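[1] Could you look at this predicted model? Sequence included:
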Amino acid sequence: MLDEIDRRILDILAANARVSLKELAQEAGLSSPSAADRLRKLEERGVLDGFTIALNPAKVGYPLQAVIRVRPMPGMLHIVERLIQETPEFVECDKVTGDDCFIAKLYVRDMAQLDMILDRIAEKAQTNTSIVKSTPVKRRLPPLV
């Protein structure tokens, strides 16, 4: 379980994963060695799974974001899963219950690129595509209670 200090450390890191250890310690009310020990323990327990960056895809040439629901044809589940994994424009994919097997997010440069990617999948699965207009809730931590 997480205690109040662990939750505070995670909140600080969620706001700025590049915060220095000294700053993290100060904001959490700890010494630097204590903060480092807490971080190490959070990593060892698998609570912290890594540190990453937040990238603006539009600023690096990917202005379109789409959410694709994918329903593989019979016998094609593993082939479609591998195809999604091997297509770098897919930045996230969940295997889900229900009528669809996958819900995936991808970024593309234009509609032609989206069509090209979907055409490769269409031979092996049915897809339903939604273009993302905006993101009112950015990726965030769940409540740490």
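    Good, I have the coordinates.

[2] alpha carbons only for contacts and neighbour counts from here, please
    Fine.

[3] Chain neighbours aside, what residue packs nearest to the most centrally placed residue in the chain?
    By CA atoms, centre = their mean, the chain has its centre lying nearest to E92, at 5.7 Å. Spatial nearest neighbour of E92, excluding adjacent residues (CA to CA, 6 or more residues apart in numbering): K105 at 5.2 Å.

[4] before we move on, which element is the one you found in?
    According to DSSP states H and E, K105 maps onto strand 102-108.

[5] Where do the strands of this protein begin and end?
    Secondary structure of the chain, counting by DSSP state E: strands at 64-72, 90-95, 102-108, 125-131.

[6] Redo those strands as TSV? Include distance to S32.
    Below are those laid out as TSV (distance: least, CA to CA, whole Å):
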stretch	distance to S32
strand 64-72	41
strand 90-95	35
strand 102-108	39
strand 125-131	45
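
[7] nearest to E4, of those?
    strand 90-95 (30.8 Å; CA to CA).

[8] Quick one: list the elements packing against the closest one.
    strand 102-108 (3 or more CA pairs under 8 Å, 6 or more residues apart in numbering; DSSP states H and E).

[9] Against which helices or strands is the strand it packs on packed?
    strand 64-72, strand 90-95.

[10] Out of the ones you listed, which one sits most buried?
    Each of the helices and strands packed on strand 102-108 was scored by mean neighbour count; the highest is strand 64-72, a mean of 21, by mean count of other CA atoms under 10 Å.

[11] Can you pull out the residues in contact with it?
    For strand 64-72, contacts defined as CA atoms under 8 Å, 6 or more residues apart in numbering pick out 58, 80, 99-110, 124-132.

[12] Recalculate using a threshold of 7 Å.
    The list of residues contacting strand 64-72 from outside it, by CA atoms under 7 Å, 6 or more residues apart in numbering, reads 80, 100-110, 124-132.

[13] what about versus this one:
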Amino acid sequence: MGQDRLDQFDRAILEIVAVEGRISLAELARRVGLTKSPVQARLRRLEESGVIRGYRALVDPIRMGRDHVAFVEVKLSDTREKALAAFNAGILAVPSIEQCHMIAGDFDYLLKVRTASMAEYRAVLAETISALPHVAHTSTYVAMQAVKEEGLTAT
């Protein structure tokens, strides 16, 4: 189901559940201006089609003691498909890597790494990230403050 196949009610439902995933069906129906049955059917369709990928709790990483954030540029020595697949597989096994994006530019990947401290980050960089397949060079940028951090929205 593509974006072009979402009507105003689907978009309204998505905007609300993206922020309030635990909203009751009755309240969601009231807020989008439909009855419960069509809202439930729309939710099921959005879930089955993969537009809604799931529901989860948003845990505050700072309250969990993981307030050190670093962004890491990674340059690979080999960017053929096999090398990219090996690097990607390695990234998936590293819990402290919160996000990984392949980039078109002067480097190949941008990582968001969240740890408890600079010392923990240095260990992750030295022992894990730098040891991933085909890593030739990394550059680290430490975040001083998160001005805006949120999940994906339906807009």
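    Ah, there it is. Quick caveat, the model's predicted, so the values are computed rather than measured.

[14] Next up, the contacts around the aligned partner of T140 of structure 2 in structure 1.
    Alignment note (TM-score structural alignment): T140 of structure 2 maps to T129 of structure 1. Counting by CA under 7 Å, 6+ apart, T129 of structure 1 makes contact with 66-69.

[15] Are any of the contacts of strand 64-72 of structure 1 buried, and if so which?
    Among the contacts of strand 64-72 of structure 1, those classed as buried by 16 or more other CA atoms under 10 Å are 80, 100-109, 124-125, 127.

[16] and which of these is nearest to P33 of structure 1?
    K105 (39.6 Å).

[17] That closest one maps to what in structure 2?
    Match for K105 of structure 1 (TM-score structural alignment): K112.

[18] show me the residues around that match that make contact.
    Counting by CA under 7 Å, 6+ apart, K112 of structure 2 has contacts 70-72, 97-100.

[19] please redo it, this time with the cut-off set to 8 Å
    Contacts of K112 of structure 2 (CA under 8 Å, 6+ apart): 69-72, 97-100.

[20] Using JSON lines, lay out these together with distance to T153 of structure 2.
    Listed next are those as JSON lines, based on distance: CA to CA, whole Å:
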{"residue": "V69", "distance to T153 of structure 2": "22"}
{"residue": "A70", "distance to T153 of structure 2": "24"}
{"residue": "F71", "distance to T153 of structure 2": "22"}
{"residue": "V72", "distance to T153 of structure 2": "25"}
{"residue": "I97", "distance to T153 of structure 2": "22"}
{"residue": "E98", "distance to T153 of structure 2": "18"}
{"residue": "Q99", "distance to T153 of structure 2": "17"}
{"residue": "C100", "distance to T153 of structure 2": "19"}
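
[21] Could you report the distance from the match of T140 of structure 2 to M1 of structure 1?
    From T129 of structure 1 over to M1 of structure 1 the distance is 39 Å, taken as CA to CA, to the nearest Å.

[22] swap in N56 of structure 1?
    Going from N56 of structure 1 to M1 of structure 1 by CA to CA gives 33 Å.

[23] what's near enough to touch the alignment partner in structure 2 of the residue nearest to the centre of structure 1?
    With TM-score structural alignment as the criterion, E92 of structure 1 lines up with Q99 in structure 2. By CA under 8 Å, 6+ apart, the residues touching Q99 of structure 2 are 111-113.

[24] show me where structure 1 has helices.
    For structure 1, the helices defined by DSSP state H occupy 4-15, 21-28, 32-44, 77-86, 111-122.

[25] Which among those is found nearest to P142 of structure 1?
    Comparing the helices of structure 1 by CA to CA, helix 4-15 comes nearest, at 10.6 Å.

[26] so that closest one aligns onto which residues of structure 2?
    By TM-score structural alignment, helix 4-15 of structure 1 lines up with residues 8-19 in structure 2.

[27] How far does that stretch sit from its chain's centre?
    The chain centre lies 19 Å from the centre of stretch 8-19 of structure 2; the measure is CA atoms, centre = their mean, to the nearest Å.

[28] Buried residues of it, list them for me.
    Neighbour-count burial for stretch 8-19 of structure 2 [16+ other CA under 10 Å]: 9-10, 12-18.

[29] any idea how far T140 of structure 2 is from the closest residue to R114 of structure 2 other than its chain neighbours?
    Counting by CA to CA, 6+ apart, R114 of structure 2 lies nearest to V69, which is 4.6 Å off, once chain neighbours are set aside. Using CA to CA, we find V69 of structure 2 at a distance of 10 Å from T140 of structure 2.
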